[in-house]
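Asker: for reference, the sequence and a predicted model appear below.
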Amino acid sequence: MAPRPAPSPLPARIERWFDARGWQVRPHQLAMLDAHRRGQDALLISSTGSGKTLAGFLPTLADLADDPAEGLHTLYISPLKALTNDIERNLSAPIAEMGLPISVESRTGDTSGAVKARQRTKPPHILLTTPESLSLLLSHPDAPRLFLSLRRVIVDEVHAFAHGKRGDLLALCLARLNALAPGHVRAGLSATIGDPAPYRDWLSRAGRGEEVALVTGKDGPPPDIRIVVPEGRVPWSGHSARYAAHQVMEAVREHRLTLIFCNTRGLAELTLQELWAINPDNLPIGIFHGSLSLEVRQRAEQAIAEGRLRALVCTSALDLGVDWGDVDLVIQLGAPKGTARLLQRIGRSNHRADMPSKAWIIPGNRFEYLEARCALDAIAERQLDTEPWRPGAWDVLAQHIMGMACAAPFDADALYAEVTTTAPYRDLTRSQFDRVLGFVRNGGYALAAYDRFQRIRQNADGLWEVSHPRFIGQYRMNAGIIVEAPMVTVRFRNGRKLGQLEEGFGATLGPGDTFRFSGLDLEVEAMVDNDLIVRATRKSAIIPSYSGTRMALSTSLSDRVRALLHDPGEHDRLPSDIREWLAAQARFSRLPAADELLVETFEHKGLHHMVLHSFEGWNAHQSLGMLITQRMEQCGLDPVGFVSNDYSLAVYGLKPIADPGALLDPEVMDEELRRWLDRSYLLKRAFREVAVIGGLVERQHPGKRKTGKQVTFSTDLIYDVLQRHEPDHVLLRAAWADASTKLVEVGRLARLLERARATMVHRDLPHVSPLSVPVLVIIGRESVSGGAAEEELIAELEAIIAEESDVPAAGSVPV
């Protein structure tokens, strides 16, 4: 007798749905279902298009198919509002096809107040939300009733935010959910995690990652990725890849739907302008980035969903998870900056498990070509970047403590015990917790005399409670982790909003000035309060300036570029002009070893230059440039300035630098870094962010929102008071931690200086080196496309390469 087939683990309606499509449940989907039924938290790592999202929701569908009880069953948390909208759309269809009585809704900052109020009393079975919206839900007194029925929590794209402040906030929220609904099961989803261990720790309930099951999906076909070099030549400098506009436009014509990723919002606007200028067929091309209004972004999403666009120029706002099945090509303009980010973007193309994603990378300059080549090598070897982890931020903890007080009076001992079950705060001492609690209580002793900072107090039972109802409203209006640069709203006179521009750029515009935004040429009519009133124009326009955080070159990719640079055996894989460039560098100077810091000095145009080829990223180079020019001043070397990119730092002055090592002493630099940060605008900028997150300064009041100038003015005043009277204040400590990591990248700076101490090689040259050209052309650049000075420098170097090909390598100068 033949053995009976094993019974299906799925309810009949779900099984029939799979059968009707000729699908089989994949092993990783069954593994997630099994973990849920065992009550075990799980982290799923599976490639894009492998059914990862369905694996996360399958246990929910199975539970509710068998028992569609009232109440909230599953909470889905993603880093992006756009992703929750996409999941709602893509989840509702199969639920309807299966005939399951399951309700699905989103709750984000875009959800109306009426819907939010109804969701707290009559929640859907599945609620899709973000960390910030979850934090606000938990601040309501009815949170215990709302989450009583919770059985599952899904954290999507966990790699995108677990290691940052939004991850800190979500970890604290998960700890509170564990107290309210201890029987629920957690699931983390990602396609691009290099090292699972810290993510399992973060997902666990007591910082013990071994208790979280690790589930991996079967890899799909390898992606089809090309590095495209129009006309076989890679520019010396730049990052916009504008030289490839015609090839990009041709690709748009040949594909159904192309996503064109840019690394900055300004570059996205510039790219759209370039493509429209060479679009004789008027193919519909849209734009999508975080500064555009909700209405504009939703129109772009709708146009994509309805097949009305042929291309969409976008930024990191679309990096994650949005599933548009018609996308058949992704183009990355400029350097990828990291392998995980690149894979995430590429995964938007052919978003199916059985089809390879198709992508082009178009490097903007020669270093970016090396970076792209190394990124493809890392992807082929399945070696993804790993993100740095740091202790949980104190300003985030302060916001959470205030939210818990808004929900109900709390016991400090119990809350401390709850907070330290999270991975970000597991090493938080009780004295540190009490310091943050004291700040929430009265702002700290330097501010304690002011009523506006007296937010919580102890009642007769020893519990901490909100001192006045107005602080609850203040918290709910201002809670959140993302602190954008001060913005002004761009709108037409009829009220239609186009989006937002950074206030610093908007302040430079007056009536009659023109700029390009949201794909339109606009002329300024007036500035009314915080609105920039505009009209469409045919006049030539400039491009808006965005000062958002600069995308960092990952450490692992930086290491690969250095290794490739030093290995002549690998150069055969490179285009001929890049091979010539590196060969000329080896002849005239040196190709640095993988662990070496090459420092070159030479005179050019009457100035004495020092160029460090350190590959530690723009932020670290900017900080080091500040410090070196200060040291040059002290040494009488008359510095004139410095410029940097991700790969090199160039400083220049009126006198020659004979001893670079003296300018790079790590012990002296450490002390000077602290002094410089203490008096720099960077610390004030970081303080502004932590003051807003920590609740010290409100962005919004009932009926109005503070302008960026008002917020900055308030925080600057408080910053000066605290620096004088309480220099060890909780928020000053938090600001220092932020400034030294996110803004300055002290870790990479320290690594650079240690390498200088151990492996620095100094070459004193008779002229500019080939490796120095990409950073030197930045000096004096006055427009996006460079200018005569750039062309002159490149022509000069190319002439040297052509005429002096037999010049022996320059001699080493001992350090």
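Answerer: Cool, got the structure.

Asker: drop to CA atoms for contacts and neighbour counts, all remaining ones
Answerer: Will do.

Asker: ok, how many other residues are close to residue 230?
Answerer: For residue 230, the number of neighbouring residues by other C-alpha atoms under 10 Å comes to 15.

Asker: now the closest residue in space to it that isn't next to it in sequence, what's its secondary structure?
Answerer: Leaving aside its chain neighbours, residue 230 sits nearest to residue 244 (6.0 Å; criterion: C-alpha to C-alpha, 6 or more residues apart in numbering). What DSSP: H, G, I helix; E, B strand; the rest coil gives for residue 244 is helix.

Asker: so residue 244 sits against residue 231, correct?
Answerer: No - judged on C-alpha atoms under 8 Å, residue 244 makes no contact with residue 231 at a distance of 9.1 Å.

Asker: state whether residue 330 is indeed within a helix.
Answerer: No - counting by three-state DSSP, one finds residue 330 to be strand, located in no helix.

Asker: residue 367 versus that one, what's the distance?
Answerer: For residue 330, the distance to residue 367 (C-alpha to C-alpha, to the nearest Å) stands at 21 Å.

Asker: the structure to be compared is supplied as follows:
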Amino acid sequence: MYSTDVPIEEWFQARGWMPFDFQREAWSAYRDGESGLVHAPTGTGKTLAAWFGPVLECLATPPDQGRGEPPLQVLWVTPLRALAADTTAHLQASAAELALPWTVERRTGDSAQSVKARQRRRLPAVLVTTPESLSLLLSYRDAHERFRALRCVVVDEWHELLGSKRGVQLELCLAHLRGLCPALRTWGLSATLGNLDQARDVLLGGVPGRLIQGVLPKRLRIESLIPAAMERFPWAGHLGTKLLPEVIAALEEADTTLLFTNTRAQAELWHQALLEARPDWLEQIALHHGSLDRKLRERVEDWLRAGTIRCVVATSSLDLGVDFSPVDQVIQVGSPKGIARLLQRAGRSGHQPGAESAVLCAPTHAFELVEIAAARRSALAGRLEARKPLTRALDVLLQHLVTLALGPGFTEQAQLAEIRGTHAYRDLTEAEWHWALDFITTGGATLKAYPQYRKVVVENGVYRVIDQRIGRMHRMAVGTITADSMMRVAYQRGGALGYVEETFISRLRPGDQFLFSGRLLELVRVRDMTATVRAAKGRGTAVPRWMGGRMPLSTQLADGVRALLQAAGEGRFDEPELAAVRPVLEAQARMSCLPRADELLVERVKSREGQHLFVYPFAGRLVHEGLSALVAWRLTRQHPATYTYSVNDYGFEVVSRKLPPTDELLLAEAFSEENLLDDLRACLNASEMARRHFREIARVAGLVFQGYPGSGKSTRQIQASSGLIFDVFARYDADNLLLEQTERELFEGQFELQRLRATLAAVGTRRIVLREPERLTPLAFPLWVSRIQSQVSNEDWKTRVENMLQSLEKHV
């Protein structure tokens, strides 16, 4: 043991703890100048594994008398503002207890302007920040001097950033910091990740590094609430809040519970349902999601830390590593859709070494019980989803180059080497590089005539931004998070509640009521991107629907579901959830079949609507959206007719007045991999979809400006601006690389193109099982309901569903 280790050992002993082996391994690796990734279960001490390496180095360094606090030593990057606040508090406490000569501060979008101004003059020794704020810090002229003494960067919850443009943005920033500080050590922290070696390599930009795994067994309990009655024809969401009494009983058994939902709208509905069922819990139930005002969110987080609240209904806003030790139970409403997500949420309870993490799942339809059982099996076996890193995001590269030019500036060859030091751009070609430089200096081939696009000038070989107006506009737009324009919601007499998407508010008229922030509100007026509201009485009929609710079933979880369905088809109902849903599965087997993992089930059904083709690839709803459109279009080419379709995570339905005869040859042609991209372009309104998606790329690349604070542009204005640029590129610069990126991202993001290709390839190897049941099967029924629900009809769709349900039950 080194003498400098003694204070750390004593610090642990004072809390009745002992350092774990993986923590000691991380400290030793840091001391040896290494970088790496620490992967360990949530609540087992990853933060301390990364933090005490720099702390030990500080304790071993003689104090520099008379020079005060050192410059920036440790940069801690987190993906969430709430996580930044919590991490800062923990680091501050341990730094004070160990008498370190360090100030620990945070800098995020929520930080006060006075704090940011002070940090502009001098950064603290330890700074906790986000990728966006780090980019902003690099945009100042003295950035090089402010970061030259940096010794360590810690990236918390790296799995949350990997595979996103925020992760790419951070890759670029880290490459720049490594260029400034050749001895810089970089450490990532992650709890739920399948591709660990790749995740480490992406983080470190190809620099050799250590992978340290905490082998501590984390006790995990995953259970389900089983509905008392099991309908044999379930449909998505039909349970709704029917399990509310069981959820309330579970809340009564625990001191503090986090109740997770998959969408913000669902969180609003569950929060309201709980309050209506237990009005005496008015002060004991709270709501937390990313669209609520920051002060409201922070208040709820404080209640959680103090353990003074019974239940918080939340979304992914509380998924990550914020330490709420008093939480002793997690409830997941609906399927988690992914194994890693379920583990991440379960880890919010028992958030300390040795404690059990418990999650209780409340399904919203019967088939979700199968998903929950599959998720538990995979979680206990350690099979987690991989996060595929992004590459060639040229819009992020353009933004980063302007950021650096706004700061100290850069030279061409040195910057190219730095850029290629990232995983995202390691294969960047000379042509792409020169296109990017031309784009930021001249606006490219089609925008040369417009001065606002000539952002960067070259002076003596150095690329710089010299126009202060361009600099101000760029700093306000730094970041890669894009979404529908958000409209502020506030009371008439003041008091902000948060933000909802402009498209939701645009559908309301003054006097309409809606549920938001756990309150029933009435819209008073809309002005200057602010929706003014007042409290309302009664029951709201509308809940804001935010983008991001299209969460598909992961490939690993879908494979687990297929395996359990095969087991059920063989008469094995080993899991309690499988036993509970047995009547549903046996009805499916009698009416059609339960497909094996190596089979593709296709059902053809006749009804008064026409003829239905139900196909079950189990590839997730995004893949099925592309696949259903593709199959319908290919059928149209061979047999002209009008086709409609619906999708869910298990399969899709194609319906027409008359379908062509179904045989293996027709299905083989419909599921062919040939001409996939051309056929997708033809069967979808690809041009219009691309125009809308281009808005996001144009914003990140700095082609459109969203407006100054307090006078932001509407979605329609931004779409018009970006649409005009899109049309100019399409007409006069068809080979523009941003257009190519738009299509690539559109197909991958909208339909998971890579997974779609894999699905088509798998279909070619599976045995096609064709069935012609007399009526809708349990697997087909939810697809039919989804289509009926989306149709405009004089007949109430719920009544129609109930009538169909009674008919099916009668005949089964």
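Answerer: Structure received. Computed from a predicted structure; not experimentally measured.

Asker: ok so, going back, residue contacts, the residue nearest to residue 230 of structure 1?
Answerer: Residues in contact with residue 244 of structure 1 (C-alpha atoms under 8 Å, 6 or more residues apart in numbering) are 229, 230, 362.

Asker: you'd agree the first one is up against residue 365?
Answerer: What that stands for is residue 229 of structure 1. No - when contacts are counted by C-alpha under 8 Å, residue 229 of structure 1 is not listed as touching residue 365 (10.1 Å).

Asker: just the helices in the stretch 251-400 of structure 1 please.
Answerer: 265-277, 294-305, 339-346, 366-380, 394-407 (DSSP state H, counting those that start in this stretch).

Asker: now mean neighbour count and distance to residue 135 of structure 1 too, for those, in JSON lines please.
Answerer: Formatted as JSON lines, the helices of the stretch 251-400 of structure 1 follow (neighbours: other C-alpha atoms under 10 Å; distance: least, C-alpha to C-alpha, whole Å):
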{"stretch": "helix 265-277", "mean neighbour count": "21", "distance to residue 135 of structure 1": "29"}
{"stretch": "helix 294-305", "mean neighbour count": "17", "distance to residue 135 of structure 1": "22"}
{"stretch": "helix 339-346", "mean neighbour count": "24", "distance to residue 135 of structure 1": "27"}
{"stretch": "helix 366-380", "mean neighbour count": "22", "distance to residue 135 of structure 1": "36"}
{"stretch": "helix 394-407", "mean neighbour count": "25", "distance to residue 135 of structure 1": "7"}
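
Asker: so which of these comes closest to residue 518 of structure 1?
Answerer: When the helices of the stretch 251-400 of structure 1 are compared for distance to residue 518 of structure 1 using C-alpha to C-alpha, the nearest one is helix 265-277, at 7.0 Å.

Asker: so that closest one matches what in structure 2?
Answerer: Aligned by TM-score structural alignment, helix 265-277 of structure 1 falls on residues 264-276 of structure 2.

Asker: which residues are in contact with stretch 3-21 of structure 2?
Answerer: Taking C-alpha under 8 Å, 6+ apart as the rule, stretch 3-21 of structure 2 contacts 52, 56, 59, 60, 98, 214.

Asker: first vs last residue of that stretch, how far apart are they?
Answerer: First residue to last in stretch 3-21 of structure 2 (C-alpha to C-alpha) measures 18 Å.

Asker: residue 425 of structure 2 and residue 391 touch, don't they?
Answerer: Yes - using C-alpha under 8 Å, residue 425 of structure 2 makes contact with residue 391 at a distance of 6.2 Å.

Asker: more neighbours: those two, which one.
Answerer: Between residue 425 of structure 2 and residue 391, counted using other C-alpha under 10 Å, the more crowded position is residue 425 (23 against 17).

Asker: not counting residues beside it along the chain, what's closest to the equivalent of that one over in structure 1?
Answerer: Using TM-score structural alignment, the equivalent of residue 425 of structure 2 in structure 1 is residue 425. Spatially, and ignoring its direct neighbours in sequence, residue 425 of structure 1 is nearest to residue 392 (5.3 Å; C-alpha to C-alpha, 6+ apart).

Asker: what helix or strand is the nearest residue to residue 570 of structure 1 once chain neighbours are set aside on?
Answerer: Closest residue in space to residue 570 of structure 1, ignoring its immediate chain neighbours: residue 564 at 6.4 Å, by C-alpha to C-alpha, 6+ apart. Using DSSP states H and E, residue 564 of structure 1 maps to helix 555-566.

Asker: which residues are in contact with residue 486 of structure 1?
Answerer: 502, 503, 504, 707, 708, 709.

Asker: tell me how far the closest residue in space to residue 148 of structure 1 that isn't next to it in sequence lies from residue 174 of structure 1.
Answerer: Distances taken as C-alpha to C-alpha, 6+ apart place residue 181 nearest to residue 148 of structure 1, at 5.7 Å, with adjacent residues excluded. Per C-alpha to C-alpha, residue 181 of structure 1 is found 10 Å from residue 174 of structure 1.

Asker: between those two, who's got more neighbours?
Answerer: residue 174 (25 against 20).

Asker: tell me if the more buried one really is in a helix.
Answerer: Yes - according to three-state DSSP, residue 174 of structure 1 belongs to a helix.

Asker: now the alignment partner in structure 2 of it: how far from residue 106 of structure 2?
Answerer: In structure 2, the residue matched to residue 174 of structure 1 (TM-score structural alignment) is residue 174. Distance, residue 174 of structure 2 to residue 106 of structure 2, by C-alpha to C-alpha: 18 Å.
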